[in-house]
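> Take this sequence and fold it.
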Amino acid sequence: MRIVWFLLEKEVRQLLRNRTLLALLLVAPIAELLLLSFAANYEIKNLTLVVVDQDHSPAARRLLNQFQYTPYFRLVQLRPTSQAAEQDLLSGRADLVLVIPPRFERDLVRGGHAQVQLLVNALDNVKAGLASAYATGIVQGYQGEERPATVQAALAAPSGLEVVPAYWYNPLLNYKTFMVPGILVEIISLVVMLVATLNIVREKEIGTIEQLNVTPIRKWQFILGKLLPFWAAGLYQFTIGLLLARFLFHVPMVGSVLLLYGIMAVFLLVPLGLGLLISSVSRTQQQALFVAFFFIFIFILLSGLFTPTEYMPAWARTLDWLNPLLYIIDIARRILLKGSTLRDVLRPVLVLLGMAVAVNALAVWRYRKTSG
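Next up is the predicted model:
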């Protein structure tokens, strides 16, 4: 370990002299966490709304007020016909068109129910789905409020069950509560893997690797000396990220933070080991970056951070078994939001531990103390 300590001292001095790399390692992840946590927003507001009111009744105006007094929609135009409103959809001036048909109030009073038409711009399917869900909820809520106002509707209303949902672990349905833990571990893994990927291959390009190769340093000592500084930097990033998550984004921390630290310490060995493995087999930094980005894109896209893994094809779910981000994102959310214990997350922790041992053993085995 005395030899490892000398290697650590060398790596730290090199890191302190490289101000750009130091900023990338210590400052960039925090800035990215702040940026992505506000940008990756599942809550869409100010959707542009065009209304075609063919009834012009008090009931129609009350329905229109329901849309105007919500932050999700912004009324931009009243059109006389559906054809004119469709042109707004075609030109992109409207996200949603609400068509209130003739005799809307009469049908609502006499029959207890009426129909309206929603035309949704589905060019962006995510925004279209949310716009349709928001609008449908407003219309259904309005109909429930209007029906008791009529005698016939009150008599015809069947007695039934009232469903009151209880949202556990995220009662306010705040998207930051769900996204911030996943974004935090994703950014940290991305940065430490990129930095580790460039480490050994940079020594090759500037020629200092030859001096290390002729020294009596064993391969495991060399890899460990390369790994530990960035491992400590990753834990520093995780500490700052947790503080921001708690005091800026108000993410609840129900479970044990110390347990999450221990699991994060194991997880960081996976991207670091993979980065050192790529760096040891690459000849240039450009080649190493291309290989690293290949793995990074696959890990992020299949991690379940933006798309639930349950809706992926069977082959993608099978491939996801080798995705370390999938396990650590799930672990972070379960510990912070649900208060899960080690027993609850033991299986993914063991998988991460196996990955860490495997990739670092490969990095040690593949490193050659030769110039060929």
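
> all contacts plus neighbour counts: C-alpha atoms, from now on.
Fine.

> State the number of residues packed around residue 6.
Applying other C-alpha atoms under 10 Å, we find 12 residues neighbouring residue 6.

> do residue 273 as well
Residues lying near residue 273 (other C-alpha under 10 Å) number 29.

> Ok, residue 117 next?
A count of nearby residues for residue 117, using other C-alpha under 10 Å, gives 12.

> Same check on the one 10 residues further on?
Residue 127 is flanked by 19 other residues according to other C-alpha under 10 Å.

> Double-check that it belongs to a helix.
Yes - secondary structure of residue 127, determined by DSSP: H, G, I helix; E, B strand; the rest coil: located in a helix.

> Quick check: residue 59 vs residue 16, distance?
Computed with C-alpha to C-alpha, to the nearest Å, the distance linking residue 59 and residue 16 is 69 Å.

> Between the two, which has more neighbouring residues?
When residue 59 and residue 16 are compared on other C-alpha under 10 Å, the one with more neighbours turns out to be residue 59, at 17 against 12.

> Let's compare: structure for the following, please.
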Amino acid sequence: MSESTVLDKAHCWHPFTRQEQWCAPDHQPLMISRAEGVWIYDENGNKYLDGNSSIWTNIHGHCRPEISSAIAKQAAVLDHSSYLGLGHPLASRLSAKLVSFFPEKTLERVFFSDNGSTAVEVALKMSMQSRMQKGEGERVRFLAFDNAYHGDTLGAASLGGVNRFFSRFQQLGFETQFLSSMADLENVDTSDVTALVIEPLIQGVNEMRPWPKGMLKELREWTAGKGIHLILDEVMTGFGRTGKMFACQVEGVIPDFLCVAKGLTGGTVPLAATLTTNQVYEAFLGPAENAFYYGHSYTANPIGCAAALASLDIFEKDGTFETLPGKIAIIGQLLAELEEGRQSVLEIRQCGMVAGIQLRQGLGEAVIREMRSFGVITRNILDTIVFMPPLCISKEEIGFYVRALRAALSKVG
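Below is the predicted model:
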């Protein structure tokens, strides 16, 4: 057992992990020491395809020189400066870049934070406080969907519909009414609702389940008609995962709040952003008590902004969106072939570069463990195997993933 493993078991506490199993004497955890492109390497030199983009974060491949160079260059000039009462040029440029993906006079303001949970938390608090300051203080409730996941901070957790994660905490956060489908909107008293929150096009933690086509557009029309804010959680779906820069662009929808994180910096350093409209922003002008008193020490940190700008440049330099349709098609084709005649595969669910392979009950953990022996690392959500690779993955590497999954299924299922 390596020194790093010994120290890990003695002192570390991992997220979403059953620590008793992790620290068991016979468990040999993988200790990742380096990465390049779509490949990650353990400390013994073994090579694995990163099948879930290191928890849905990596976009252009690991250790992309343009991003690494931007981080190093920025760290040598300005490593950090507070964004509370100060600004810096990179945050200004990044804000302008993010709003440029949307039509003028729509999403015009950017509030930076640290991660997906805080990006959503910002939107929730902005929505509610803006109501209070516009004489609509009765609007205090939120709408969210069953099996949703919007983060782990207390406010975001109260909108989470996955009981195993959130049932202990829901009563402590915002008052939320959960919906199972569009039909449930008929039974909603909208008079005290401030916002509806949804992961557009596909739910992530709910075993990669796509929403019906056209639903997002219908939701936008419904919320607009009721004067309800639409908050889109694009923490997972943003930055090319669905084939567009943002999932909402697939159906031509512009929300009142857009929350991004994960892939914002290309999957390198923490940074998140909440985009919103001038109508919301203007509710916070005026006396001191109207200000939005929320923020973090590393809000809009210069190193994160440098990484994000470099990542966004790569989309244009590489022509990323021109390459995606072919990759999306080959993922669908190879996974469909995997499903044929195999009783252990119950369903394939795909939305752009995101796929969930639904297996027979009880196979999920065993299959991902076995996939490691065939050179692939990914995560399961219960019995759904996730395939969400970096966008730079080649067609040959997609084939490598599917062959590893097929081999693991042959051994386990």
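
> TM-score for the pair, please.
Scored against TM-score structural alignment, normalised by the length of the first structure, the superposed chains reach a TM-score of 0.23; 141 aligned residues with a C-alpha RMSD of 6.6 Å.

> Distance of residue 69 of the second structure relative to residue 39 of the second structure?
Between residue 69 of the second structure and residue 39 of the second structure the computed distance is 20 Å (C-alpha to C-alpha).

> the more surrounded of the two?
Neighbour totals were compared for residue 69 of the second structure and residue 39, and residue 39 leads with 21 against 15 (other C-alpha under 10 Å).

> wait, what's in contact with the more buried one?
For residue 39 of the second structure, the contacting residues are 47, 48, 49, 50, 62, taking C-alpha atoms under 8 Å, 6 or more residues apart in numbering as the criterion.

> For residue 372 of the second structure, which non-adjacent residue is closest in space?
Computed as C-alpha to C-alpha, 6 or more residues apart in numbering, the closest residue to residue 372 of the second structure that is not its neighbour in sequence is residue 48, at 7.2 Å.

> next structured bit after the helix or strand hosting residue 368 of the second structure?
Mapping residue 368 of the second structure onto the secondary structure by DSSP states H and E places it in helix 364-373. Of the helices and strands lying after helix 364-373 of the second structure in sequence (DSSP H and E), the nearest is strand 376-377.

> Show me what that next one is packed against.
Based on contacts counted as 3 or more C-alpha pairs under 8 Å, 6 or more residues apart in numbering; DSSP states H and E, the elements that strand 376-377 of the second structure packs against are strand 47-50.

> Check which residues of the strand it packs on are buried.
Neighbour counts using 16 or more other C-alpha atoms under 10 Å place 47, 48, 49, 50 of strand 47-50 of the second structure among the buried residues.

> surely the residue nearest to residue 372 of the second structure meets residue 41?
Yes - with contact defined as C-alpha atoms under 8 Å, residue 48 of the second structure and residue 41 form a contacting pair (6.2 Å).

> tell me the helices in the stretch 151-300 of the first structure, going along the chain?
151-156, 175-206, 209-213, 219-247, 257-281, 285-301 (DSSP state H, counting those that start in this stretch).

> now the ones you listed as CSV including distance to residue 351 of the first structure?
Rendered in CSV, the data for those read as follows (distance: least, C-alpha to C-alpha, whole Å):
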stretch, distance to residue 351 of the first structure
helix 151-156, 58
helix 175-206, 16
helix 209-213, 33
helix 219-247, 19
helix 257-281, 10
helix 285-301, 15
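
> how much does the helix or strand encompassing residue 325 of the first structure deviate in direction from helix 285-301?
Under the criterion of DSSP H and E, residue 325 of the first structure resides in helix 324-333. Note on geometry: by axes from the mean of the first three to the mean of the last three C-alpha atoms, to 10 degrees, helix 324-333 of the first structure and helix 285-301 are set 50 degrees apart in direction.

> For helix 324-333 of the first structure, which helices and strands make contact with it?
When contacts are defined as 3+ C-alpha pairs under 8 Å, 6+ apart, helix 324-333 of the first structure sits against helix 175-206, helix 257-281, helix 285-301, helix 346-366.

> 7 Å - rerun?
Counting contacts by 3 or more C-alpha pairs under 7 Å, 6 or more residues apart in numbering; DSSP states H and E, helix 324-333 of the first structure packs against helix 175-206.

> got the contact list for the helix or strand containing residue 66 of the second structure?
For residue 66 of the second structure, the element it lies in under DSSP H and E is helix 65-77. Contacts of helix 65-77 of the second structure from elsewhere in the structure, counted by C-alpha atoms under 7 Å, 6 or more residues apart in numbering, are 303, 306, 307, 310, 311.
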